[in-house]
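**Student:** need coordinates for the following:
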Amino acid sequence: MMQQSANSEVVAVRGYKNFQVATLVALRIFIGWHFFYEGLAKLLNQYWTSAGYLADSQWWFKGLFLSIATSPSTLAVVDFLNVWGLILIGLGLMLGLFSRAATIAGIVLLALYWIVAPPFVGYTYAMPAEGSYLVVNKVLIELTALCVLLAFPTSRVFGLDRLVLDRLMFWKRNPEPTPQRQAHA
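**Tutor:** This next block holds a predicted model:
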């Protein structure tokens, strides 16, 4: 059972056993590590680009992805956003800092990856897949795991969000006094 505040945001995981909370925290940290490492590997590889991946698209928005892949300036922006998005999403999830935003951003990014290269029958891609998939692949599984983390957040139990939210709540309860204006006669 989740305890909810007046604004309907989950403030703590209550009623769960330590093992359940630890498993959710581990899931958040491991997915965060995966995002962070993927971003870092791309950042450190001076030859990495998403051009081939985008140009290979065969499904929805195929034309859009191909136009991004063939426009050097647009591709540079997309590559920059992809690399730093992965790194920042990963850090947010690992540290439990702004983890709701990181989780939502991760879901959006993974949905885009899946839309670019869905594992459908009859679709073949230049880059070989790790295994044989039909509709459900590792991208979709990780996306679903992030949806679980969105539904059952743990960063307020184990993460920096707890410190940030405690600080914000303190400031909200104890606002700085405002100087009163004196009437000029």
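
**Student:** from here on, just use CA atoms for contacts and neighbour counts.
**Tutor:** Fine.

**Student:** spatially nearest residue to residue 107 (excluding sequence neighbours)?
**Tutor:** residue 143 (5.4 Å; Cα to Cα, 6 or more residues apart in numbering).

**Student:** and the strands in the protein?
**Tutor:** Shown for the chain, the strands assigned by DSSP state E span residues 2-4, 10-13.

**Student:** ok, residue 24 - contacts?
**Tutor:** Residues near residue 24 by Cα atoms under 8 Å, 6 or more residues apart in numbering: 149, 152, 153, 154.

**Student:** one more, so I can put them side by side:
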Amino acid sequence: MVQQVRMTVLGREYTLDLSGKLTGYWLVFLRLLVGWWFLHEGLNKYATPGSFGAGWFLEKRGTIVSPVLNAFAGGTTEAAIDALVPLGELLIGVGLILGALTRTAAFFGAFMMFVFYFGSEHWRRGLVNGDLLGLVLFVTIIVFGAGRVWGIDSYLETTSTVRDRPWLRYLLG
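**Tutor:** Here you go, the predicted model:
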């Protein structure tokens, strides 16, 4: 049995043939694994108040994105980021586990991993690390529309709201 993933990228339709049920199971496994990872990280930050502070990457010097991150260091912006990172991890984890707004959740997860990868100094010790692998996992979830396999997105895409507004498919899947 051959499964197909249909996606629209920049207005052009693409169809990717996937071989057998194994591919679908693998996508669900990746989505659940990454979802649990982020849900767990978010819950840990709430369970141990004060354990997370954004200052470690906002105040770095000499990284690729440090000029941008330094603008957010200190004051109310840093306090907002201290609150938004755990909340974002929690929402990304829930979205991936449920398969709801999967591409949106994965996009924000990829954004966070991009900032963590280029904002930290771990890449100086080697280009491949956990942050880069997390970024790759999120991009994989986006590309394959992993929410369409045993996720709420598979139901949402059949509704008239999404059929009448095809651009919503960019947020789902």
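
**Student:** re the thing from before, return the most buried member of the strands of the first structure.
**Tutor:** Highest mean neighbour count among the strands of the first structure (mean count of other Cα atoms under 10 Å): strand 10-13, with a mean of 18.

**Student:** quick one: residue 109 of the second structure and residue 91 touch, right?
**Tutor:** No - using Cα atoms under 8 Å, residue 109 of the second structure is not in contact with residue 91; the gap is 9.7 Å.

**Student:** who has more neighbours, the two?
**Tutor:** For residue 109 of the second structure versus residue 91, the count of surrounding residues by other Cα atoms under 10 Å is larger for residue 109: 26 against 19.

**Student:** could you provide the contacts of residue 24 of the first structure in TSV, with additional columns for distance to residue 83 of the first structure?
**Tutor:** Shown next, in TSV, are the contacts of residue 24 of the first structure (distance: Cα to Cα, whole Å):
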residue	distance to residue 83 of the first structure
149	22
152	27
153	25
154	25
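
**Student:** which of these has the most neighbours?
**Tutor:** Busiest of the contacts of residue 24 of the first structure [other Cα under 10 Å] is residue 154, holding 28 neighbours.

**Student:** which position in the second structure pairs with that one?
**Tutor:** Under the alignment (TM-score structural alignment), residue 154 of the first structure pairs with residue 146 of the second structure.

**Student:** same check on residue 139 of the first structure?
**Tutor:** So, by TM-score structural alignment, residue 139 of the first structure is matched to residue 131.

**Student:** do I have it right that its match meets residue 117?
**Tutor:** Yes - between residue 131 of the second structure and residue 117 there is a contact under Cα under 8 Å: 5.2 Å.

**Student:** could you point out the longest helix in the first structure?
**Tutor:** helix 18-44 (DSSP state H).
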